[in-house]
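# what shape does this take:
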Amino acid sequence: MELKSSAKISLYVLLLALAAIWLFPVLWIIISSFKTNNDLYSFPPRFWPETITFQHFIDAFEKGNFGRYFLNSAIVTISSTLLLLLINSMAGFALAKYKFKGATVLLVGFLSTLMIPLEVIMIPIFKVLSFLGMFNSLLALIIPPAATPTGVFLIRQYLLSVPDELLEAARIDGASEWRIYTQIILPVCKPILAVLAIFSFMWRWDDFLWPLIGISDPSLYTIQLALSNFIGEYNVDWGSLLAMSVITMIPVLVVFIIFQRQFVSGMVTSGMK
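Take a look at the predicted model:
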């Protein structure tokens, strides 16, 4: 028993040390955003500032028009996430519970796209969006990631655990396929939908490369593109950049805290089938 207790204590100490190493850069960014310029550029670097200031946050909002950029990012992130949950849940439901020719081939085709990096398909996506008149609009950021092979696969794997007899009983009672989807499938899928919601929110909120390609109008910039405005050719406004970087962490952290219980449950269950 003593050996087991010592092993547990050693494991916890190791995990705490690894967590501290991982969190240190994040903590440094947060603390640095409240430093004065003298503390920020001091050498040797000071971990804790002599004077705490909110001036970097004030300057960033005054110079950067970040209210508009936050709104753009919120519209893109929320709309894309809702579309992703709708489309992926429908596709996962069909692949898990409907028997039709080519279902396996279709699933393999979905999964094979995971091996294709975004850089390879950027030009085709750009041409399609330009042809449809979506270039330089928020739709160019909302539509392309509205369905992902990862989401389809996770939901399919999760729904394999749902008994087919449950759906058959609903059909015998006269329930339509749409009613089965909305009143049985979606409630059952809450944990895995929470997982996808968190992933999608993080992907869309932190995305930089595709908005850089799909948007040229500064008024439509997302928050990540706006952060690049603080990086000039010859200098970097580190104070404002750090302050806004801290602000951008908050929405993702809030979403994760809200869905953390479903996130853990969904991650554990989805890959077991």
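# use CA for all of it now, contacts and neighbours both
OK.
# pretty sure G239 sits against T53.
No: G239 is not in contact with T53 according to Cα atoms under 8 Å; the separation is 10.6 Å.
# with neighbour numbers in mind, choose between the two.
For the pair G239 and T53, the greater number of neighbours falls to G239 (24 against 14), based on other Cα atoms under 10 Å.
# and I123, how far is that from L85?
26 Å (Cα to Cα, to the nearest Å).
# who's more crowded, those two?
Neighbours per residue, other Cα under 10 Å: of I123 and L85, the larger number sits with L85, 24 against 12.
# state the three-state secondary structure for the closest residue to that one other than its chain neighbours.
Spatial nearest neighbour of L85, chain neighbours left out: L193 (6.6 Å); criterion: Cα to Cα, 6 or more residues apart in numbering. Under DSSP: H, G, I helix; E, B strand; the rest coil, L193 falls in the helix class.
# now for L193: which residues touch it?
By Cα atoms under 8 Å, 6 or more residues apart in numbering, the residues touching L193 are L85, S89, I155, G266.
# of those, buried ones?
L85, S89, I155, G266 (16 or more other Cα atoms under 10 Å).
# and which of those residues is nearest to S216?
Nearest to S216, judged by Cα to Cα, of the buried ones among the contacts of L193 is L85 at 28.1 Å.
# before we compare anything, build this one as well:
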Amino acid sequence: MATLSLDPPQLRLDETRPDPNRARRIIGRTILYVVLGIASVAIMLPFVWMIIASLKTNNQVFAVPIQWVPDPVVWSNYLDIWTKANMSTWLRNTLVLAVSVTFLQVLTGSFAAYGFAKTRFPGRDVLFLAYIGTIAVPWQAYMIPQFIIMSKLGLNNTLWAILALQAFGAFGVFLMKQYYESIPDELSEAARIDGLSEYGIWRRIVLPLSGPAIATLVLLTFVNTWNDYLGPLIYLRDPDIWTIQIGLKSLVSQYNAEYALIMTGSVLSVLPIAIIFLAGQRFFVQGIATSGMKG
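Sure thing, here's the model as predicted:
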């Protein structure tokens, strides 16, 4: 017959002993949060100033000391920018280029990455290293040969020149390949046994499992294409096919004293990028964190 023990439970000495590192961890974490908070404020301060400047008059934009609260608030700047500049055309052209280039890079990059990650062929690793090595070559080194090729093809002064040059990207192949390697090879092998083609494996198995990596590539490619200035400056000479970056530069030249109007155009050019980044930041972090893992 079991008997109940009325003795008080014995407490371990290590449970009652205070943790000497706990206070150190709390202090370290507090310092880290303070530093990150200061860094965040420093990074956001120029954007906040740009938004505030877009609501001022021209004389108040560069006034010293800085007037952080506009008085009066000039909301008409956001109406004048559409009448004094061809903003609708610039935004439309930039959106067409950004969406098209992003789609092409995701399509070509993910398909090429599948070949490097999930298939075996002679010279695969050497070819991949050579292809990735092109990232280290600055664009200025082959900018003139590209321009000559586009001129002979008759694509200069058209949006097709930008699409042809940016349809392929080594970084996208590298990013997608690293993520594909985290997907077990057993899935591909089982699909091959069932008679599925390599294209079918990529489209029906590998691609649906690569959502975070695709979202990361979409975000990075869209932002880079939207903010690209030098490429459109070289190939797009007709004002009707200018992008927002070239248009803002012409706005600086045309309205040299309209500082508030220039800041208004800058806000409109940054706003779509900020919305897209905020909407996809969770997938961006997840894709970056898992791209270097292997299953």
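# G200 of structure 2 versus the most centrally placed residue in structure 2, what's the distance?
With distances taken as Cα atoms, centre = their mean, L220 lies nearest the centre of structure 2, 2.5 Å away. Going from L220 of structure 2 to G200 of structure 2 by Cα to Cα gives 27 Å.
# anything in contact with each of G239 and T53 of structure 1?
K35.
# count of neighbours near the aligned residue in structure 2 for N37 of structure 1?
The equivalent of N37 of structure 1 in structure 2 is N58 (alignment by TM-score structural alignment). Residues near N58 of structure 2, counting by other Cα under 10 Å, number 16.
# now F131 of structure 1
Quick note: F131 of structure 1 (other Cα under 10 Å) scores 10 neighbours.
# stretch 204-211 of structure 1: which residues count as buried?
Neighbour-count burial for stretch 204-211 of structure 1 flags R204, W205, D206, D207, F208, W210, P211 (criterion: 16+ other Cα under 10 Å).
# my guess is the fifth one contacts A226. True?
Spelled out, that is F208 of structure 1. No: if you go by Cα under 8 Å, F208 of structure 1 and A226 don't touch, sitting 9.8 Å apart.
# the aligned residue in structure 1 for R282 of structure 2 sits in which helix or strand?
Counting by TM-score structural alignment, R282 of structure 2 corresponds to R261 in structure 1. Using DSSP states H and E, R261 of structure 1 sits within helix 238-270.
# so which bits of that helix are buried?
Buried residues in helix 238-270 of structure 1, counted by 16+ other Cα under 10 Å: 238-246, 248, 252, 256, 259-260, 262-263, 266-267, 269-270.
# hey, where'd the helices end up in the stretch 101-250 of structure 2?
Assigned by DSSP state H, counting those that start in this stretch, the stretch 101-250 of structure 2 shows helices spanning 124-133, 143-152, 159-166, 170-180, 185-193, 198-201, 211-227, 230-235, 244-254.
# can those helices go into a markdown table with extra columns for distance to N86 of structure 2?
Below are the helices of the stretch 101-250 of structure 2 laid out as a markdown table (distance: least, Cα to Cα, whole Å):
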| stretch | distance to N86 of structure 2 |
| --- | --- |
| helix 124-133 | 39 |
| helix 143-152 | 27 |
| helix 159-166 | 17 |
| helix 170-180 | 33 |
| helix 185-193 | 51 |
| helix 198-201 | 44 |
| helix 211-227 | 17 |
| helix 230-235 | 16 |
| helix 244-254 | 8 |
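# nearest to V35 of structure 2, of those?
Nearest to V35 of structure 2 among the helices of the stretch 101-250 of structure 2 is helix 211-227 (26.5 Å), distances taken as Cα to Cα.
# so where in structure 1 does that closest one end up aligned?
Counting by TM-score structural alignment, helix 211-227 of structure 2 falls onto residues 190-206 of structure 1.
# and that stretch, how far from structure 2 on average?
In the superposition against structure 2, stretch 190-206 of structure 1 averages 0.6 Å from its aligned positions (mean Cα distance after the TM-score superposition for structure 1).
# just the buried residues of that stretch, please?
190-202, 204-206.
# what's the most distant pair in those?
K190 and D206 (23.9 Å).
# from one end of stretch 255-263 of structure 2 to the other, what's the distance?
Using Cα to Cα, the end-to-end distance of stretch 255-263 of structure 2 comes to 12 Å.
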